[in-house]
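In: Take a look and give me a structure for this.
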Amino acid sequence: MPNDLVRRHAVTRSGTTGCPPLLLLHGFGCDQSIWEPVRPGLDPDFDVLSYDHLGSGLSDLNAYDERRYATVGGYVDDLVQLVRRLDLHDVALVGHSVGAAIGLLATIAEPERFSHLVLIGASPCYRDDDDYHGGYTEDDLRGLLDLIDADYLAWATGMTPAIMGNPDRPELSVALREQFLRLAPRIGRQFARVSFLGDYREMVEQVSVPTLVMQARSDIVVPEDVGHWLHGAIVGSELVVMDATGHCPHVSAPAETLQALRRFLGCDSRRAP
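Out: The predicted structure is shown next:
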């Protein structure tokens, strides 16, 4: 793999050589380690890649450019550059939260590179608008961003239990909080704006690759209505409303997540005699 992009994004590659490529994209506040609960279940059937968005995880903080990453476009361009430079084709793209939005926009930009798109806890717009229920009013979003601006670390510490859900397993929230706290506050504040203020509803209908929308129940970040909206807007898409709860079902319910992924990506059919 080209060393410049590998170092900049801390690209990780596992899985099985010669199998179809599968690329995992993490969301706001997290890093690529968020995929560890499901990665072993994907490795036997895929050439699995993941990376850290610039400013997150082990990415090169010196390469972070506030102008480039003031919009989601910088993150989409990073993804497209990586796929091109690594000469990946027929990529199964699995994104979580804003990582799902980044992946969705990348498949619109270069659909010929991608074979499947999986959206986990995705939202094209967090703001309520007429008949669209995004989960937040304008005042809600303004208040959220004010809290993040005032003290990102305090906000992250207080919010990660609600984001993760599953209060009977507090260790999951602790692990998520550790990831959020590794994100530099100045980057966290900007990435929050990119994540929560975007509106890609008019672009969603341009998605042309086979798509699976995975929506957990009782997700404080993305209401179930949004999953149904995405399913209706993406022609030919499939929707799975999971028994899992919280915003990170790949962490809280890895077996259920893997079952849906493997079915949609055709793992079982490839193994059939």
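
In: switch to C-alpha atoms for all contacts and neighbour counts from now on
Out: Noted.

In: As a check, name the ranges of all strands in the stretch 101-250 of the chain.
Out: With strands called from DSSP state E, counting those that start in this stretch, the stretch 101-250 of the chain shows them at 114-120, 211-217, 238-245.

In: So for L86, which of those strands sits nearest?
Out: Judged by Cα to Cα, the one of the strands of the stretch 101-250 of the chain that comes nearest to L86 is strand 114-120, at 13.4 Å.

In: Now that closest one: buried residues?
Out: 114-120 (16 or more other Cα atoms under 10 Å).

In: ok, now stretch 203-210?
Out: In stretch 203-210, counting by 16+ other Cα under 10 Å, buried: 204, 206-210.

In: likewise stretch 96-114?
Out: For stretch 96-114, the neighbour count (16+ other Cα under 10 Å) marks 96-108, 111, 113-114 as buried.

In: before we move on, what about stretch 246-263?
Out: Result for stretch 246-263 [16+ other Cα under 10 Å]: buried residues 246-254, 257-258, 260-261.

In: Looking at those residues, which one is closest to L144?
Out: H247 (16.9 Å).

In: Could I get the contacting residues of the nearest residue to the closest one once chain neighbours are set aside?
Out: With sequence-adjacent residues excluded and distances taken as Cα to Cα, 6 or more residues apart in numbering, H247 is closest to D219, at 5.0 Å. Residues in contact with D219, defined by Cα atoms under 8 Å, 6 or more residues apart in numbering, are 163, 165, 245-247.

In: I'd like the structure of this one too, to check against the first:
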Amino acid sequence: MDVRRRNNVVITGRPDGPVVMPAHGFGCDQNMWRLMVPALAERYRVVLFDYVGSGRSDLASWNPERYASLDGYARDVLEICEELDLRDVIFVGHSVSAMIGVRAVARAPHLFSELVMVAPSPRYLDDPGTGYRGGFTEADIEELLDALDSNYLGWSAAMAPVIMGNPGRPELGEELTESFCATDPTIARVFARTTFLSDTRDELPGLRVPTLILECERDPIAPREVGAHVHAAIPGSTLVTLEATGHCPHLSAPEATAGAILSFLRERGR
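Out: Predicted coordinates:
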């Protein structure tokens, strides 16, 4: 299996530096990290990739059974690490990739040294029985998935600007729309259901790698209550609230996002 080609692996930065592995969220690809890569590449070996089904990955390698669970995406991460013989990996996951990172660390803790979560959510659905607020009701999620099933391109055009959350900078919403629209609708539907119906809350307390949680001041997808929940659930984690709005601070506030990550890693001697 040629994992480099399958996942469109691109390596940049210092060849002898610690490994940083940024992982994109739903409807995106590795290009979404481009504004942060220069800051990371000065000190780190940056390993970029696309999940199978996203970006320039090998679409022929995609199958609905594997990627109907976050475990399928976590396997992508672990197979890349094994193929490239990566160790002490600093995994940086955006949105659903933060929880994919949790799954990957749980399955192969010896491969990872730190976990950085950018706008994470372990469960998007509210859970009235426990008082957990994920930001979406069951009706919200059903409506979202129905709209995605019936008119993916229309859904993308409507949702991307909302997710980006920066109406004063429409070019950001347009970029996310283009990224969504470039994804095969069949693959996007499976990834969306995997993302929005997942629940990783029970796995957070068992996380045993130093973890940084980055949340935005206002995020339409992962409200501040979610950041507080993740921080409380992960032993010894660090929570930083960025002066940013929306769900994609690596695009809307790349300097602040990269600065927070670099500060966290410097404090750890990394």
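
In: In helices, which of the buried residues of stretch 96-114 of structure 1 appear?
Out: Those of the buried residues of stretch 96-114 of structure 1 mapping onto helices are 98-108, per DSSP state H.

In: Looking at the residues you listed, spot the one nearest D130 of structure 1.
Out: Using Cα to Cα, those come closest to D130 of structure 1 at A101, 21.6 Å.

In: Map that closest one onto structure 2.
Out: Mapped onto structure 2 by TM-score structural alignment, A101 of structure 1 lines up with M99.

In: so that match makes contact with Y124?
Out: No: assessed by Cα atoms under 8 Å, M99 of structure 2 is found out of contact with Y124, at 11.7 Å.

In: tell me which residues in the helix or strand that L5 of structure 1 is a member of are buried?
Out: Using DSSP states H and E, L5 of structure 1 sits in helix 3-9. Buried residues in helix 3-9 of structure 1, defined by neighbour count with 16+ other Cα under 10 Å: 5-6, 8-9.

In: Pipe the residues you listed into JSON lines and attach distance to G134 of structure 1 per row.
Out: What follows is the buried residues of helix 3-9 of structure 1, written out as JSON lines (distance: Cα to Cα, whole Å):
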{"residue": "L5", "distance to G134 of structure 1": "35"}
{"residue": "V6", "distance to G134 of structure 1": "35"}
{"residue": "R8", "distance to G134 of structure 1": "33"}
{"residue": "H9", "distance to G134 of structure 1": "31"}
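
In: Okay, the spatially most central residue of structure 2 and L115 of structure 2: tell me how far apart.
Out: Nearest residue to the geometric centre of structure 2 (Cα atoms, centre = their mean): H94, 2.4 Å. Distance of H94 of structure 2 to L115 of structure 2, given as Cα to Cα, to the nearest Å: 11 Å.

In: Just the residues contacting the helix holding L5 of structure 1, thanks.
Out: Residues contacting helix 3-9 of structure 1 (Cα under 8 Å, 6+ apart): 11, 51-54, 58-60, 63, 82.

In: want to try CSV for the buried residues of stretch 203-210 of structure 1, with distance to T157 of structure 1 as columns?
Out: Output for the buried residues of stretch 203-210 of structure 1, formatted as CSV (distance: Cα to Cα, whole Å):
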residue, distance to T157 of structure 1
V204, 33
Q206, 37
V207, 36
S208, 39
V209, 37
P210, 37
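
In: Find the pair from the residues you listed with maximum spatial separation.
Out: Most distant of the buried residues of stretch 203-210 of structure 1, by Cα to Cα, are V204 and P210, 12.8 Å apart.

In: list the residues that contact both of those two?
Out: By Cα under 8 Å, 6+ apart, no residue touches both V204 of structure 1 and P210.

In: quick revisit: ok, now which ones touch the match of A101 of structure 1?
Out: Contacts of M99 of structure 2 by Cα under 8 Å, 6+ apart are 70, 93, 120-122, 200.

In: if you skip the residues just before and after it, what's nearest to the counterpart of Y124 of structure 2 in structure 1?
Out: Per TM-score structural alignment, the equivalent position to Y124 of structure 2 in structure 1 is Y126. Once flanking residues are discounted, Y126 of structure 1 sits nearest to G134: 4.4 Å by Cα to Cα, 6+ apart.

In: hang on, that neighbour packs against C125?
Out: Yes: counting by Cα under 8 Å, G134 of structure 1 does reach C125; the two are 6.0 Å apart.
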